[in-house]
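Student: sequence and predicted structure below; questions after.
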Amino acid sequence: MDETGLAQANEIGMALVRLNRATACMAAQSTKLGIDKTSFTLLATLAHTGPLRSSALAEAVHSDPSTISRQVAQLVKDGLVERTADPVDGRATLLAATDSGRELFLRHRDRRNEMIASMVSDWPPEDRRQFATLLHRFVGAYEEHMPGLIAELVDYARSGVEK
């Protein structure tokens, strides 16, 4: 990568840092209203995909099954997710969003969409379309490179521990 490409990558990286800070602030406020970001991500995944085994849900959100078990238990307790027997393998359990869970997800999604629409309402329609296209492209590339990035982080952490 040449210097111009690295400078552009730095601009993108700095914008992502600002976005992460802003979303962390919003997540903290949402937690005060009753559902944390991680739990909502699990609920949104189930509302979008339909019933999943716990291991498939963990994979879908790039997490470990043991890590999501506490959030799933709370979602079940709150009546937003239910456990049912897997019709293919009765020994296994499927997790599914309840009607209340789907309603909550839809309300949050609609509110988010209204907020984003408001933020970009003064952008020309072509800019909004192009931004959506490029953002999807960036997120796809990020997801594609994520396993390698995680491996690099693990190697980096291990090299720091060994020194």
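Tutor: All right, it came through fine. If you're wondering where the values come from, they're calculated on a predicted model, not measured in any experiment.
Student: CA only for contacts and neighbour counts going forward, please
Tutor: Noted.
Student: pick out the residue nearest the middle of the protein.
Tutor: Residue closest to the average C-alpha location in the chain (Cα atoms, centre = their mean): Thr41, at 5.3 Å.
Student: next one for the comparison:
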Amino acid sequence: MDGAVPEIGTRLHDLIRVSRMLKQRRSAERSAIPIGLFVLLSEIDRLPTGSHARELAIQSGLDPSTVSRAVAALVSHGLVTREPDPHDGRATVLVVTATGKAALADTLQWYERTLARALADWSPDELAAFSRGLGRFTEAIDTALSTNDTLMEAAQ
């Protein structure tokens, strides 16, 4: 395992670099949603209809002020609306607009086409193994970070 960890770190660096390349290519398209906004728009769409910004911050793991600025940008692009919370007259909830849903669908199709081209010569077994491994990896990182946060809180 000792030799594998640095190699995985190198591969993770490569993945981050390729992710930036995808972001740059997608952003170069005239109608593209910036990737950071796309990720948050996807999160809003996955949350129960009428979720609050604080729920979005928790779900996305981002600072509430970062989420607030991103939501403002999504609203200004017409991708999300803030609607009155029916249970709390002082609060608003986030709702993805029809324009936002169309932008999500377009962006997801672009990524699917790009991934399909990149993985065209992979066998079904290779694809399944990669998907399982990537899922397990992201869960393990999430657990490791959560455990680290818990340990740091306990030490304080």
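Tutor: Received it, and whenever you're ready, just let me know what you need. Every value quoted in this text rests on a predicted model; they were computed, and no experiment measured them.
Student: still on that earlier bit, would you mind finding the match for the residue nearest to the centre of the first structure in the second structure?
Tutor: Under the alignment (TM-score structural alignment), Thr41 of the first structure maps onto Val39 of the second structure.
Student: how close does that match sit to Thr92 of the second structure?
Tutor: Applying Cα to Cα, to the nearest Å, the value for Val39 of the second structure to Thr92 of the second structure is 21 Å.
Student: on that earlier part again, distance check, the match of Thr41 of the first structure against His77 of the second structure.
Tutor: 15 Å.
Student: same deal with Phe137 of the second structure?
Tutor: As defined by Cα to Cα, Phe137 of the second structure lies at a distance of 34 Å from His77 of the second structure.
Student: in terms of helices and strands, where is Gln59 of the second structure?
Tutor: Per DSSP states H and E, Gln59 of the second structure falls inside helix 53-60.
Student: do the same with Leu43 of the first structure
Tutor: helix 37-49.
Student: can you check Thr133 of the first structure too?
Tutor: helix 125-162.
Student: how far does that helix sit from the chain's center?
Tutor: In this view, helix 125-162 of the first structure has its centroid 13 Å away from the chain centroid, taken as Cα atoms, centre = their mean, to the nearest Å.
Student: what residues does the longest strand anywhere in the second structure touch?
Tutor: Of all the segments of type strand in the second structure, defined by DSSP state E, the longest one is strand 88-96. Strand 88-96 of the second structure is contacted by residues 41, 44-45, 49-53, 79-85 when judged by Cα atoms under 8 Å, 6 or more residues apart in numbering.
Student: with the first structure overlaid, how far apart is that strand on average?
Tutor: Once fitted to the first structure, strand 88-96 of the second structure is off its aligned match by 1.3 Å on average (mean Cα distance after the TM-score superposition for the first structure).
Student: give the buried residues for the helix or strand just after that strand.
Tutor: Downstream of strand 88-96 of the second structure, the next assigned helix or strand under DSSP H and E is helix 98-118. For helix 98-118 of the second structure, the neighbour count (16 or more other Cα atoms under 10 Å) marks 100-101, 103-104, 107 as buried.
Student: now do the helix holding Thr133 of the first structure against helix 99-119, angle only.
Tutor: 110 degrees (axes from the mean of the first three to the mean of the last three Cα atoms, to 10 degrees).
Student: list the buried residues of helix 125-162 of the first structure.
Tutor: Within helix 125-162 of the first structure, judged by 16+ other Cα under 10 Å, no residue is buried.
Student: follow-up on the earlier one: and the helix holding Leu43 of the first structure, how far out from the chain's middle?
Tutor: 8 Å.
Student: again, but for stretch 13-25 of the first structure
Tutor: 14 Å.
Student: matching residues in the second structure for that stretch?
Tutor: Stretch 13-25 of the first structure maps onto residues 9-21 of the second structure, going by TM-score structural alignment.
Student: what's the average distance for the matching stretch when superposed on the first structure?
Tutor: Per aligned residue, stretch 9-21 of the second structure averages 0.9 Å (mean Cα distance after the TM-score superposition for the first structure).
Student: and stretch 111-119 of the second structure, which stretch of the first structure?
Tutor: Counting by TM-score structural alignment, stretch 111-119 of the second structure sits on residues 112-120 of the first structure.
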